[in-house]
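Asker: Task: produce atomic coordinates for the following.
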Amino acid sequence: MSETTAGTATDEQITIYTAYEIEFMLSLRATENGAITREQIGLRSAPEEAREFVTAAVTSGLRARGKVARSADGQWVLGEEGQVVATALTAADRWLGIALAEGEAMRMAFVIKANDAILMLTQDELDSFAVSALPDRSHVPASVADIVIAFLDEGHERTVSLRRTDISAPDQAVPMMFHTEQDRTWRIGHLPLDDEGILNVSDVAREDIGEAVRLLWEDGVSRAPSAPGA
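Answerer: Purely as a prediction, here's the structure:
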């Protein structure tokens, strides 16, 4: 997954940050949007009894990598790269969670928009993320569709779940799902939910996945591309 994401995101070097490092960067500037980012990507603070030790380890690691420095008054200051990442995470206004699942194995990625800035966080290991930048938000549908198609192409009975959240309604995530069956046919799960709270399922063609993702990302719409109004 990391190679696919990197190939569609940027030609620049991708930086790896641990979950605790991202949590530390978010903590330097507390915002409501940052709190939503923390929740969207599932960050958790270190246990109280270990917090001082974890913070010391995180700041030491970031400093050794040239990501932070001490100011004259003793405050931690992020380097140029860290400032870009932290600003986007704390000012985010749209989030797209991506879960790639095969059996019990799952990998996560997140596209985070803050005005015109777009970051992609790809789970590298259980507790770390590869952070890269997309050129602009118009590149998101094609980049995400590439990830979906590449993952489904690699095997049957695989699932990609998408969840789009917008700052205008942070408690109302819009879901979508893609799945490849045992017989290699592809399905899309989309709204509305049925009486049991399960997504409706329709057939989907490979060439329609990009449009389905575009509708979700740009308009917050979850439906089959062939549905009326699509």
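Asker: switch to C-alpha atoms for all contacts and neighbour counts from now on
Answerer: Fine.
Asker: Remind me which helix or strand residue 212 belongs to.
Answerer: Per DSSP states H and E: residue 212 is located in helix 209-214.
Asker: From residue 79, how far out is the residue nearest the centre of the chain?
Answerer: Closest residue to the average C-alpha location of the chain: residue 110 at 0.3 Å, with Cα atoms, centre = their mean. Noted for residue 110: a distance of 23 Å to residue 79, by Cα to Cα, to the nearest Å.
Asker: To compare with the earlier structure, here is another sequence to fold:
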Amino acid sequence: MTETSTTDEQVTIYTAYEIDFMLGLRDTENGRITREQIGLRSAPEAAQEFVTAAVTSGLRARGKVERSEDGQWLLGEEGQVVATALTAADRWLGIALAEGEAMRMAFIIKANEAILMLTQDELDSFVVTALPSSDQVPASVSDIVLAFLGEGNERTVSLRRTDLSAPQDPIPLMFHVEADSSWKIGHLPLDDEGILQVSDVDAGGVAEATQALWEDGVSQVPGPVAS
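Answerer: So this is what the prediction gives:
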């Protein structure tokens, strides 16, 4: 896959409709879960033909797909890597960064040993990058959480891990900076009103809790917070 950086002219960006198209080339249960996890919506039926034509034309112009002799769409090498991971995924981690009304989303998608990260670029497009291994996910996510929370008060990061074994039972975790600059963690179990428990947390606790969520599917307050 193309490596992604802010200065690289070959940044890998796909629109939501392009990702939806790639998912549709190989219909799998995992792919349907991926579509739901990242919030993809197919074009309205009345516009599907037009959207598909525009999507395939754009992908072809960028060298992402080609047409076979029998009329089938074939993904290029990069597209095959992305589509295979999306349609064979077994774990999903949604990341929502919120400040007031503004929110940005990112998704980490695991398919066996392959790990993709989709970062919302605009409302309808994602920057797609490959992470080297599952072991590096907790540190990468912690870096995102710490950088975002460290930029100001009253910010929230929500994490949601979903597994193929229980797609209807996602595991939530939340971090928040209060107006007085104190850091909080929202974790399971839910109370009687279905709200996460809230505890104090520090930067080290963010890393520990994130690791437990990704690796073990555990949403809980980390060890003692340093005084």
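Asker: Give me the TM-score for these two chains.
Answerer: Comparison of the two superposed chains (TM-score structural alignment, normalised by the length of structure 2) gives a TM-score of 0.94, and 220 aligned residues with a Cα RMSD of 1.6 Å.
Asker: which helices and strands sit right next to the helix holding residue 212 of structure 1?
Answerer: Secondary-structure packing of helix 209-214 of structure 1 (3 or more Cα pairs under 8 Å, 6 or more residues apart in numbering; DSSP states H and E): helix 140-153.
Asker: Quick one: distance of the helix it packs on to the chain centre.
Answerer: Distance of helix 140-153 of structure 1 from its chain centroid, counting by Cα atoms, centre = their mean, to the nearest Å, is 13 Å.
Asker: how big is the offset of that helix relative to structure 2?
Answerer: Helix 140-153 of structure 1: mean distance to aligned residues in structure 2 after superposition is 0.3 Å, counting by mean Cα distance after the TM-score superposition for structure 1.
Asker: against structure 2, where does that helix fall?
Answerer: Using TM-score structural alignment, helix 140-153 of structure 1 corresponds to residues 137-150 of structure 2.
Asker: Which parts of that stretch count as buried, going by neighbours?
Answerer: 137, 138, 141, 142, 145, 146, 148, 149 (16 or more other Cα atoms under 10 Å).
Asker: Also stretch 62-69 of structure 1?
Answerer: The neighbour-count check on stretch 62-69 of structure 1 (16+ other Cα under 10 Å) flags 62, 63, 67, 68, 69 as buried.
Asker: Likewise for stretch 204-223 of structure 2?
Answerer: By neighbour count, and taking 16+ other Cα under 10 Å as the criterion, the buried residues in stretch 204-223 of structure 2 are 205-214, 217-222.
Asker: between these, which is nearest residue 129 of structure 2?
Answerer: residue 214 (18.2 Å; Cα to Cα).
Asker: Helix, strand, or coil at that closest one?
Answerer: When classified by DSSP: H, G, I helix; E, B strand; the rest coil, residue 214 of structure 2 comes out as helix.
Asker: Can you give me the distance of it to residue 152 of structure 2?
Answerer: Distance of residue 214 of structure 2 to residue 152 of structure 2, given as Cα to Cα: 25 Å.
Asker: picking up where we left off before, show residues contacting the match of helix 140-153 of structure 1.
Answerer: For stretch 137-150 of structure 2, contacts defined as Cα atoms under 8 Å, 6 or more residues apart in numbering pick out 97, 131, 155-157, 176-177, 203, 206-207, 210-211, 214-215.
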